[in-house]
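Undergrad: one predicted model, sequence on top.
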Amino acid sequence: MSSNTTLEQNQPMRLSYGLAAINKGDRLVPWAFDRRGLRSDDIAVKIQFCGVCHSDLHAIRGNSRFPLVPGHEMVGEVTEIGADVTKFQVGDAVVVGNIVDSCGKCPPCKSHEEPYCREFPTTTYDGIDRHDGSITRGGFSNEYVVKTDFVYHLPANLDPASVAPLVCAGVTTWSPLRHWHIGPGMTVGIVGIGGLGHIAIKFAHALGAHVVAFTTSEQKFAAALDLGADEAILSTDAELMAAQKYRFDFILDTVSNPHLLDPYLLALNLDGTLCCLGIPARMEFTPVLLTMGRRRLTSSGSAGTRETQEMLDFCSQHNISADVEVIAAADIDDGFDRLERGDVRYRLVIDMATLNPPAQE
């Protein structure tokens, strides 16, 4: 079939291949599998780059459905389109993120807040297709078939590999910054200078806030300033942290390891907000500190389709993208090891052109 063919609904399954954990905790190996055929509102995307996220590592080691093909930060090229598709053409450069469908009927979905779908959104991998009940397979693969409502045009002026993490790490930090109206005249703290934190610093700076980065490493001070922070503070210095009391309008905490939240709650001004994105296994804080300043402790999920498009437009306008290291598909397990050690600045992205099909048996 020609790649330029407009396809009808209910096409036969497509043979794909990718990197999979066959069982829980396994290293990734090449694996062939079936993807669904294109429906009338689908496109097929040849994946060129796919980001590597902490959630991929957690999924491989967690209670997922195996075999598991991870990957939910994709940049690629449209190779085929469904019969009703008008938003995209063959050859378009596109971006696909961590959600690929939702019920479309509940209030959050109608407001384009699909991550909060009351029937739960369909995730890019290890989700259940809402039409045929099949398990979704992720972007560590040669291609992806996806509903066009959850696909975005690649900003023309940005490097494709550096855009991939924007549709996970980017939208996850963009959404709370926009929801709490971060802008000029506000003092904003960013806790952690990693995959999420480094993009959050760029966003908060471009939105016009005074940005303060909190880190446990003095070696990261210069990097934080280069990313756009106005100040960097060593969070392990108790005296210095105590001096931050009543200073911040908003603090975005991107750290996933358990840590005491009290110093950050004390740093909030009246009606200040501490938004924890890392969601550690346990949250350690003194509840009475919330009453001492009418402070808020909250969190946020990913972004819906409207906010994702808004973020991509903002990134294009302000020349913002992730700082990435591109790796070969064969190096993914080493990449996961580095990710676990914190030895990545700041996101890994797989060059999917290096992906080889599994050997014929």
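TA: Yep, that arrived.
Undergrad: going by C-alpha atoms from here, please, whenever you check contacts or count neighbours.
TA: Will do.
Undergrad: show me the helices in the stretch 101-250 of the chain, by range?
TA: Counting by DSSP state H, counting those that start in this stretch, one finds helices in the stretch 101-250 of the chain at the ranges 107-110, 160-163, 169-179, 197-206, 221-227, 238-242.
Undergrad: quick one: closest of these to Asn63.
TA: Judged by Cα to Cα, the one of the helices of the stretch 101-250 of the chain that comes nearest to Asn63 is helix 169-179, at 22.4 Å.
Undergrad: I'd like the helices of the stretch 101-250 of the chain laid out as a markdown table, including mean neighbour count and distance to His131.
TA: Below are those laid out as a markdown table (neighbours: other Cα atoms under 10 Å; distance: least, Cα to Cα, whole Å):
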| stretch | mean neighbour count | distance to His131 |
| --- | --- | --- |
| helix 107-110 | 16 | 17 |
| helix 160-163 | 24 | 30 |
| helix 169-179 | 22 | 27 |
| helix 197-206 | 26 | 35 |
| helix 221-227 | 17 | 43 |
| helix 238-242 | 12 | 52 |
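Undergrad: and Glu310, which of the ones you listed is closest to it?
TA: Checking those against Glu310 by Cα to Cα gives helix 169-179 as the closest, at 9.5 Å.
Undergrad: biggest helix in the chain by residues?
TA: helix 305-318 (DSSP state H).
Undergrad: which parts of that one are buried?
TA: Under the neighbour-count criterion of 16 or more other Cα atoms under 10 Å, helix 305-318 has 305, 307-309, 311-316 buried.
Undergrad: redo those as a markdown table? Include distance to Ile233.
TA: Shown next, in a markdown table, are the buried residues of helix 305-318 (distance: Cα to Cα, whole Å):
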| residue | distance to Ile233 |
| --- | --- |
| Thr305 | 35 |
| Glu307 | 30 |
| Thr308 | 30 |
| Gln309 | 33 |
| Met311 | 28 |
| Leu312 | 30 |
| Asp313 | 31 |
| Phe314 | 28 |
| Cys315 | 26 |
| Ser316 | 30 |
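Undergrad: let's bring in a second model and compare:
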Amino acid sequence: MNIKNTQAFGAESPVAPLKELTIQRRETTATDVEIDILFCGVCHSDLHTVRNDWGGTKYTTVPGHEIVGKVISVGEKVSKFKIGDLVGVGCIVDSCRECASCKQDLEQYCIPGFTGTYNGTDKHLGGHTFGGYSERVVVDEHFVLSVPENLDLAAVAPILCAGVTTWSPLKHWNVKEGSKVAVVGLGGLGHMAIKLAKALGAHVTLFSRTPDKEKDALELGADQVIISTEDAQMAKVKGTFDLIIDTVPYVHDVNHYIPTLTISGTIVLVGYLGPLDPMLNTVPMILGRKSVAGSVIGGIAETQELLDFCGKHRITSEIELIKMQDINEAFERMLKSDVKYRFVIDMASLKKG
């Protein structure tokens, strides 16, 4: 298979800073789309992977799975895209396409396991996949998404991960006009959850530990803010919410929020991976038929549905645009939650050297 050298930014070990390097991409096969990357969002998963926080990182690693760009070539069997199209690539660049999950357009739950945009198994070149902190990428057309032309392209990038991570549970739990939705945590995921739930017609509440998030939450579309450390405020919303989207990325007490669910309500965890501490108390769950669930990213079809919805409602992420050369500083700021609400890399900075 023919290969092409590509400039990228990556890390060679868990303690090494990201730096410019050269990687190899395949030339387009019959069903491939080659994309000139214009913008790439910066996800917490990028940081965790680079520093091997979850284990299993394959080095050299090139992160980035919130990719927006323009088609520059297509394989002879490609039917969905043409040169010049604005497109996106999210967290998935391949799956088995044959298991029960894939046949339901739920590639994120592919039973043998999907191929991640980075740190996945590269079945074409061997080794592992490289992500969007690079000049270009080659992806099978099935996993490429159409981007609405009426949106700010840089601000579209986080929709491909942060956006669909909150959209998928909103759709699965049938949020609609009049639904009562709460969001825990106001960051990259939380701010998208507020925007999307509001656009679906829900009454939206933010749970915050401190009052300093109230102004921002209301500007994003929340109807109210409940200070979760205030017992009186929590009592006021007891038995209220059909769905709570919990975006907090670290261990915390989920039991605190369960009494605020209505009968048959669900709290869905999209931010934290790992054991809960303290453990779940099942009493309020059993007595109210309440559920604690989890959800991860989204399938290709629902990601396209989300992009179309965002185009119709003119929804994008709130971003801070950075140069590729500033990524190490951006990682340090992410650790301090010093961004509103998502960094996006202008990939022209890499191409200029």
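TA: Perfect, thanks for sending it. It should be emphasised that the depicted structure is a prediction, and the values quoted were computed from it without experimental measurement.
Undergrad: quick one: the longest helix of the first structure aligns where in the second structure?
TA: Aligned using TM-score structural alignment, helix 305-318 of the first structure spans residues 300-313 in the second structure.
Undergrad: how close does the matching stretch sit to the first structure?
TA: Its aligned residues in the first structure lie a mean 0.7 Å from stretch 300-313 of the second structure after superposition (mean Cα distance after the TM-score superposition for the first structure).
Undergrad: what sits up against that stretch?
TA: 105-107, 142-143, 145-151, 159-160, 163-164, 167-168, 199, 316 (Cα atoms under 8 Å, 6 or more residues apart in numbering).
Undergrad: run the last query once more with 7 Å
TA: When contacts are defined by Cα atoms under 7 Å, 6 or more residues apart in numbering, stretch 300-313 of the second structure is touched by residues 105, 143, 145-148, 150-151, 160, 164, 167, 316.
Undergrad: same check on stretch 174-188 of the second structure?
TA: 162, 190, 193-194, 200-208, 241-248, 341-342.
Undergrad: what of stretch 26-43 of the first structure?
TA: Outside stretch 26-43 of the first structure, the residues touching it (Cα under 7 Å, 6+ apart) are 7-21, 78, 80-85, 145-148, 333, 357-358.
Undergrad: tell me which element the equivalent of Tyr257 of the second structure over in the first structure is part of?
TA: With TM-score structural alignment as the matching criterion, the partner of Tyr257 of the second structure in the first structure is Tyr264. Element membership for Tyr264 of the first structure, per DSSP states H and E: helix 262-267.
Undergrad: in that helix, what's buried?
TA: 263-267.
Undergrad: and that helix, how far out from the chain middle?
TA: Relative to the chain's own centre, helix 262-267 of the first structure is displaced by 27 Å; criterion: Cα atoms, centre = their mean, to the nearest Å.
Undergrad: ok, then the element right after that helix?
TA: Following helix 262-267 of the first structure in sequence, per DSSP H and E, is strand 268-276.
Undergrad: average offset between the next helix-or-strand element following that following strand and the second structure?
TA: Moving toward the C-terminus from strand 268-276 of the first structure, the next helix or strand (DSSP H and E) is helix 288-291. Its aligned residues in the second structure lie a mean 1.7 Å from helix 288-291 of the first structure after superposition (mean Cα distance after the TM-score superposition for the first structure).
Undergrad: what lies in contact with helix 288-291 of the first structure?
TA: For helix 288-291 of the first structure, contacts defined as Cα under 7 Å, 6+ apart pick out 265-266, 296.
Undergrad: cool, stretch 237-252 of the second structure as well?
TA: Contacts of stretch 237-252 of the second structure (Cα under 7 Å, 6+ apart): 179-185, 189-190, 259-262, 265-272, 276-277.
Undergrad: which among those count as buried?
TA: Among the contacts of stretch 237-252 of the second structure, the ones that count as buried by 16+ other Cα under 10 Å are 179-185, 189-190, 259-262, 265-271.
Undergrad: just to check, Ile128 of the first structure is in contact with Thr122?
TA: Yes: with contact defined as Cα atoms under 7 Å, Ile128 of the first structure and Thr122 form a contacting pair (6.3 Å).
Undergrad: more neighbours: those two, which one.
TA: Thr122 (22 against 17; other Cα atoms under 10 Å).
Undergrad: which residue sits closest to that one, ignoring its sequence neighbours?
TA: The shortest distance from Thr122 of the first structure to any residue other than its chain neighbours is 4.9 Å, reached at Asp101 (Cα to Cα, 6 or more residues apart in numbering).
Undergrad: what's the distance between that neighbour and Glu231 of the first structure?
TA: 40 Å (Cα to Cα, to the nearest Å).
Undergrad: and these two? which has more neighbours close in?
TA: Neighbour count, other Cα under 10 Å: between Asp101 of the first structure and Glu231, Asp101 has more, with 24 against 15.
Undergrad: quick one: contacts for the aligned residue in the second structure for that one?
TA: Under the alignment (TM-score structural alignment), Asp101 of the first structure maps onto Asp94 of the second structure. Going by Cα under 7 Å, 6+ apart, Asp94 of the second structure touches 114-115, 143.
Undergrad: the longest helix of the first structure: what's the following helix or strand?
TA: strand 324-328.
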